[in-house]
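In: Please find the sequence and the predicted model below.
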Amino acid sequence: MGQNLILNAADHGFTVVAFNRTVSKVDDFLAKEAKGKSIIGAHSIQDLCEKLKSPRRIMLLVKAGPAVDDFIAALLPFLSPGDIIIDGGNSHFPDSNRRTKYLAEKKIRFVGAGVSGGEEGARYGPSLMPGGNEEAWPYIKDIFQSIAAKSDGEACCEWVGDEGAGHFVKMVHNGIEYGDMQLICEAYDIMKRGLGMTNSDIGDVFTGWNTGVLDSFLIEITRDIMKYNDPADGTPLVEKILDAAGQKGTGKWTAINALDLGMPVTLIGESVFARCLSSIKQERIRASELLDGPDVKPEVTDQQAFIDDLEQALYASKIISYAQGFMLIREAAKEYGWKLNNPAIALMWRGGCIIRSVFLADITKAYRANPQLENLLFDNFFRTAIHNAQPGWRRAVSKAIEWGIPTPCFSTALSFYDGYRTKRLPANLLQAQRDYFGT
């Protein structure tokens, strides 16, 4: 990731100093990938700092946590007032809050920058979400917006807000990514087990979906995965992969923060729990042998019509996921005193990142038309989209329930929608119960 960002910056006309604690890696990089480019090597932290012009702009790409603090501590003796430290790792936003304040006391400007797009994005244009000490922005804006991905000619990078706002928005991005991936998996499961479709046919469905409202990076790679066969025997490779998903914890951070702020970000929460459920594989095997499901043979009278319903269910559920994500961002801005730019956030996610999609252009338009939009669902475009998708959405979820196919994210999205549009919920009884036993 670090090497690719360096190469990206050099390609855009910037001179970059590269440093790694393993000096041989620096020398090897200079002799190979960086050869002939405006890239200078440094063999120590002091050497790195001495080779940079003032104000120094130093971007760290190290493992989140204590390693970031350790590196900052090692840098400080060689820095001058006004220098800038940028943390481009996956740091938790409270750490960035703390570092912004701590370094400001030492007259060092700190930026916590969310970076999305993986190694390829880093090389050819990532989505960049910087926040922290805004005094640093004029000194890094040109660099960041030059190397960032572009969408309709606009850089997928803008100043997010104070303190840990950049890493907070990246955290929500990752949570939405969890939700998008789980929704796609549920659609795959319904087509595979409910409709009995082959992987190739499912791939064709994703190919079609990728030309419409669901056009996105994740739909595109899912199409490719469905179409890929193991060269060894010609069978679908995806079916040989263990159904136990890993996670790095960023989706969990989003769910925990939603609970802390009292926001019903249900879809991201369910996507995290779906991964947790997948990980108890041996227990699920035992449960499959002991527990019964519905005695119903999955069938539909018109397969294409049902696939169209499934497309609408996926689209509507994505709208709910993003609406919940922006609800969380809105509440965080209130709680932490941040001034966040919702249109810019949507724009930053339009290109270079894992959740990039044409769908985000509509979100950008909604927030540009009304930067104070209370909820994405109140925008006329999305209100109409949900209205039109609702019949197919309900049919698809109902069929999955009837067939006993788990749809935690489809179901919670629909349940949230019905709860959100309900003027009077049964919480009056809940409050009476609480009063009765004396809380």
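Out: Alright, I've got the coordinates. Numbers count the residues shown, from 1 in each chain.

In: For the rest of this, base every contact and every neighbour count on C-alpha atoms.
Out: Fine.

In: quick one: stretch 185-200 to chain centroid distance?
Out: 25 Å (C-alpha atoms, centre = their mean, to the nearest Å).

In: Endpoint to endpoint, that stretch covers what distance?
Out: 15 Å (C-alpha to C-alpha, to the nearest Å).

In: in it, what's buried?
Out: Applying a neighbour-count criterion of 16 or more other C-alpha atoms under 10 Å, one finds Glu186, Ala187, Tyr188, Asp189, Ile190, Met191, Gly194, Leu195, Asn199, Ser200 buried in stretch 185-200.

In: ok, structure two:
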Amino acid sequence: MDNSPHIGLIGLGTMGAALALNIAENGYPIAVYNRTPAVTDAFTSGAGDLAAKLTPAKTLEEFVAAITPPRSIILMVPAGPVVDDQIAALRPLLGDGDLIIDAGNANYTDTERRSRESENDAFDFMGIGVSGGEEGARHGPSIMVGGDAAQWERMGAILEAISAKYQDEPCAALMGPGGAGHFVKMVHNGIEYADMEMIAETYALMRDGMGFDAAQVAQTFEGWDAGTLASYLVEISGKVARATDPISGAPMLDVILDKAGQKGTGRWTVIEAQQLAVAIPVIEAAVTARNLSARLAERKKGAEVFGGMPQPLPDGVLDTETLERALIAGKILCYAQGFEMLARASAEFGWNLPMPVIAKIWRNGCIIRSEMLNDMASALATNPGESLIFAEPFTSLLRENEAALRKTVIAATGAGIAVPALAAGLSWFDSMRSPRGAANMIQAQRDFFGNHGFERLDGQDAPHGPWGAHG
């Protein structure tokens, strides 16, 4: 293999450094650059045997000159204006055939804009979503690629090589043009928010409702990870519940402030869902829960004014099997909503997203990887355009586990234990199986105050009520 780098990477933070080592370990020489030279030096000196595959550069000009044309340059810098600034700095240094690849957590609308702007540049631009955290970036992430066929032809081999593998299948694929890759990554992160929130809600029920200590919580998650819920997030939930704080000696969970952080991708998912008029209430509830978690002072005041909650559950009201079944149902409903959002975006933007492939590349490397995605990939291939709730085995699983979800939500509500994501999933499910809802009242109200009209059940052409316009 040619030992001169055709590829470079800018941004040697946690993710960038891990990805650069992954590329080098897979046999691809790579030039690396960070705006702080000391960071580049430290990275290279700590690369061990892989240092031979690295070409460090102290300036941007030196970095570009070190890459043999046609150059492929990966940006691993903070999303937003920093990416635009980096592109602007590279613009006078690049030529025909060069390619800039934004592998950060970009908003897909920015990727769409940058793709359009690159049509006036000598170089090309593409955006890819990379999931899996530091471990994934280092040893194999799930990679969602946005670009055209020629760009995939150029980069596909290396992206497949550095990606995670599921039974030898690469977890990397072309999603569609422009911002498609970053859109799919955004929805992945929205599902991630919801998956984490539902797990946290079952933890709250065990801790506050059932009086479980951290060891009992850990044992429960470990048991769940051996069954239908087998997944990365359930696995690590057992591990964090099992961990001990090295400072106090207490269970690690018991010393962590209940204030959840977020970087915005879940919020973007909710905003885009509203723009697309698609219902993703489980993800919306998860984002709201993170927002509420930050309101510590107000939550304390609420406890003082209205009385502290929650209350312990009466003995025997819930058990871990019921919680497991509730989480199975909630997970199916959450993923169904996520895939419906992807399908709506695919149609709206003309992307032709490969739905079964998306489920396949999420089977390893990414944060939401789980065994359930195998069946989801099959269901999406067999029932194109159909919601996952109407495809086997998920229809049967919902029939088997719906009662447990309902029992869990009722018990939590009675005890004052907040389960917003599980409750939102149940409400969505009930709406999806209601042949006649209550929106006729809303339409009547809209016609009453705004003369907006409505459709009739009998199909007659009488689109207004007898009340006239009284608004």
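Out: All right, it came through fine. From a predicted model like this one, the values you see are computed outputs, not experimental measurements.

In: which residues in structure 1 form strands?
Out: 16-19, 39-42, 57-60, 84-87, 109-116, 127-132, 150-151, 154-155, 161-162 (DSSP state E).

In: Next, the contact list for the alignment partner in structure 2 of Leu75 of structure 1, please.
Out: Correspondence of Leu75 of structure 1 to structure 2, assessed by TM-score structural alignment: Leu90. Listed by C-alpha atoms under 8 Å, 6 or more residues apart in numbering, the contact set of Leu90 of structure 2 reads Leu60.

In: Provide the aligned range in structure 1 for stretch 163-178 of structure 2.
Out: Counting by TM-score structural alignment, stretch 163-178 of structure 2 corresponds to residues 148-163.

In: same check, this time on stretch 346-359 of structure 2
Out: Counting by TM-score structural alignment, stretch 346-359 of structure 2 corresponds to residues 333-346.

In: same deal with stretch 416-423 of structure 2?
Out: Taking TM-score structural alignment, stretch 416-423 of structure 2 hits residues 404-411 over in structure 1.

In: And that stretch, what's buried?
Out: Quick answer for stretch 404-411 of structure 1 (16+ other C-alpha under 10 Å): Gly404, Ile405, Thr407, Pro408, Cys409, Phe410, Ser411.

In: first vs last residue of it, how far apart are they?
Out: 13 Å.

In: Contacts for it, please.
Out: Against stretch 404-411 of structure 1 from outside (C-alpha under 8 Å, 6+ apart): 179, 182-183, 186, 189-190, 193-194, 267-268, 270-271, 274, 293-294, 313-314, 317, 397, 400-401.

In: Just the buried ones out of those residues, please.
Out: So, by 16+ other C-alpha under 10 Å, the buried ones in those are 179, 182-183, 186, 189-190, 194, 267-268, 270-271, 274, 313-314, 317, 397, 400.

In: among those residues, which are in helices?
Out: Judged by DSSP state H, helices contain the following of those: 179, 182-183, 186, 189, 267-268, 270-271, 274, 313-314, 317, 397, 400.

In: Identify the farthest-apart pair in those residues.
Out: Ile268 and Ala400 (19.9 Å; C-alpha to C-alpha).

In: which residues touch stretch 277-294 of structure 2?
Out: 190-191, 193-194, 197-198, 258-262, 266-267, 270, 273, 333-334, 337-338, 340-341, 344, 420-422, 424-425, 428.

In: got it, and stretch 241-255 of structure 1?
Out: Contacts of stretch 241-255 of structure 1 (C-alpha under 8 Å, 6+ apart): 92, 171-172, 174-176, 178, 265, 268-269, 272, 275-276, 278-281.

In: All good on my end, thank you.
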